[in-house]
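*Asks:* Mind looking at a prediction? Sequence and model below.
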Amino acid sequence: MNDISNIRLYALRAIYLLVVVGLALTLWPEVLASKKPIASWGFFHGVQTCMMGAFWLLCALGIRYPLQMLPILMWELIWKTMWLVAVPLPLYLNGTFDEKLLPNVMAIGAVVLIYLVMPWSYVYHHYVKKQGNPWRKLG
């Protein structure tokens, strides 16, 4: 029921590693080589940078603890799917899709890899079917 194969665990680790390496190559050089402090980057750019740094750290933990860190992959899966459905899909269906958006769609569309490696039975049993923690101690 909740047994996850080694292949699935290694596939999850590969996803976490892909994120860690990808952000190491794109995020950290910008942060470390910046002549200006993050506080001067502007509100949204600073928030995005800090959020991606936290995401990077949590994905690094996911390499060691792939099942315990599933909520971080679930968050990634949900926001990327929402964006793909809410932003480029309506533009495409209306015939107003701007080709400049294509690199973002391709990068965010890589979320399909998470759909493929997610242990859906485990997610169902641990996050849907399993009884939640009590709100307060009884007795």
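*Replies:* Nice, thanks for sending it over. Residues are numbered from 1 along each chain as shown.

*Asks:* rest of the way, CA atoms for contacts and neighbours
*Replies:* OK.

*Asks:* list the buried ones in the lengthiest helix in the chain?
*Replies:* Longest helix of the chain, by residue count under DSSP state H: helix 6-33. Of the residues in helix 6-33, 9, 11-17, 19-20, 23, 27-28 count as buried by neighbour count, 16 or more other C-alpha atoms under 10 Å.

*Asks:* Format these as TSV; extra columns: distance to Ile78.
*Replies:* Shown next, in TSV, are those (distance: C-alpha to C-alpha, whole Å):
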residue	distance to Ile78
Leu9	21
Ala11	19
Leu12	17
Arg13	19
Ala14	19
Ile15	16
Tyr16	16
Leu17	19
Val19	16
Val20	19
Leu23	19
Leu27	21
Trp28	24
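
*Asks:* contacting residues around stretch 114-125?
*Replies:* Met1, Asn2, Asp3, Ile4, Arg8, Ala11, Leu12, Ile15, Leu73, Leu77 (C-alpha atoms under 8 Å, 6 or more residues apart in numbering).

*Asks:* Can you give me the end-to-end span of that stretch?
*Replies:* 18 Å (C-alpha to C-alpha, to the nearest Å).

*Asks:* ok, second structure coming up, stack it against the first:
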Amino acid sequence: MNASTTSATTDTITPLRRNLLRACHLLLVVGLGLTAWPRLLASGPDRPVIDGAFDAVLCALQLLAIAGLFAPVRMVAVLVFEVLWKAIWVLVVAVPLWSRDALTPEVTETLFACAFAVPFVVIIPWRALVGDLIRRREPWHGAPAETGVPGERWIPRRRRG
């Protein structure tokens, strides 16, 4: 690989961390394969629409996690999404219920499922990811920064007048 086709994130990830990222993706593949797909496929017309939509999003996440098994660094956004939605849910839903001593069995079960994302926080290469986003940000207009994506090129805007 040459410098134009790799990112700083890809270059700075150790083989151990890359394999740990694969393990995180595998956890999503297996976990969502055992939970979200059966719920979605077994759901009937009486199920609340939002529950079906939620499971469909999780199934899509599982399909993206399969790609993460083969490209764990490039698909790290899947893991970031997983961490973010669970952290938001814990902070906005679970913590207020816990503080009022109003946890239900359903909330406790979801909270337990959210705990599986805790190792992701340690394994995700946050510093390299943020650094890569800052270094390789895209302009609002004009020629794009070097993306390293083969075949991507800048097409100039037509001049007015």
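*Replies:* Received the coordinates, thanks. Owing to the predicted nature of the structure, the values given are computational and were not obtained by experimental measurement.

*Asks:* What TM-score do the two superposed chains give?
*Replies:* Here the TM-score for the pair of chains, by TM-score structural alignment, normalised by the length of the first structure, is 0.82; 134 aligned residues with a C-alpha RMSD of 2.2 Å.

*Asks:* Among the buried residues of helix 6-33 of the first structure, which one sits closest to Lys130 of the first structure?
*Replies:* Leu9 (21.0 Å; C-alpha to C-alpha).

*Asks:* Would you confirm that that closest one contacts Tyr65?
*Replies:* No. The criterion here is C-alpha atoms under 8 Å, and Leu9 of the first structure misses it with Tyr65 at 9.3 Å.

*Asks:* Which element, helix or strand, includes whatever residue of the first structure lines up with Thr110 of the second structure?
*Replies:* In the first structure, Thr110 of the second structure lines up with Asn104, judged by TM-score structural alignment. Per DSSP states H and E: Asn104 of the first structure is located in helix 102-109.

*Asks:* Distance from the chain centre to the following helix or strand past that helix, please.
*Replies:* Going down the chain from helix 102-109 of the first structure, the next helix or strand is helix 112-117, by DSSP H and E. Remark: helix 112-117 of the first structure is offset 11 Å from the chain centroid, using C-alpha atoms, centre = their mean, to the nearest Å.

*Asks:* How about stretch 33-42 of the first structure?
*Replies:* Mean-position distance between stretch 33-42 of the first structure and its chain equals 24 Å (C-alpha atoms, centre = their mean).

*Asks:* That stretch: end-to-end distance?
*Replies:* End-to-end distance (C-alpha to C-alpha), stretch 33-42 of the first structure: 17 Å.

*Asks:* Same check on stretch 99-112 of the second structure?
*Replies:* 17 Å.

*Asks:* next one: it to chain centre, how far?
*Replies:* 24 Å.

*Asks:* Of all the residues in it, which ones are buried?
*Replies:* Those would be Leu103, Val107, Leu111, for stretch 99-112 of the second structure by 16+ other C-alpha under 10 Å.

*Asks:* What of stretch 56-66 of the first structure?
*Replies:* Trp56, Leu58, Cys59, Ala60, Leu61, Gly62, Ile63, Tyr65, Pro66.

*Asks:* Would you check the span in the second structure matched by that stretch?
*Replies:* With TM-score structural alignment as the criterion, stretch 56-66 of the first structure aligns to 62-72.

*Asks:* Please tell me how far the residue nearest in space to the middle of the second structure sits from Gly68 of the second structure.
*Replies:* The centre of the second structure sits closest to Val78, judged by C-alpha atoms, centre = their mean, with a distance of 1.9 Å. If you measure Val78 of the second structure against Gly68 of the second structure using C-alpha to C-alpha, the figure is 8 Å.

*Asks:* Now check the first structure for the residue matching Leu20 of the second structure.
*Replies:* Applying TM-score structural alignment, one finds that Leu20 of the second structure aligns to Ala11 in the first structure.

*Asks:* Show the contacting residues for that match.
*Replies:* So Ala11 of the first structure contacts Val117 (C-alpha under 8 Å, 6+ apart).

*Asks:* how close does it get to Gln131 of the first structure?
*Replies:* For Ala11 of the first structure, the distance to Gln131 of the first structure - C-alpha to C-alpha - is 28 Å.

*Asks:* Cys59 of the first structure too?
*Replies:* From Cys59 of the first structure to Gln131 of the first structure the distance is 26 Å (C-alpha to C-alpha).
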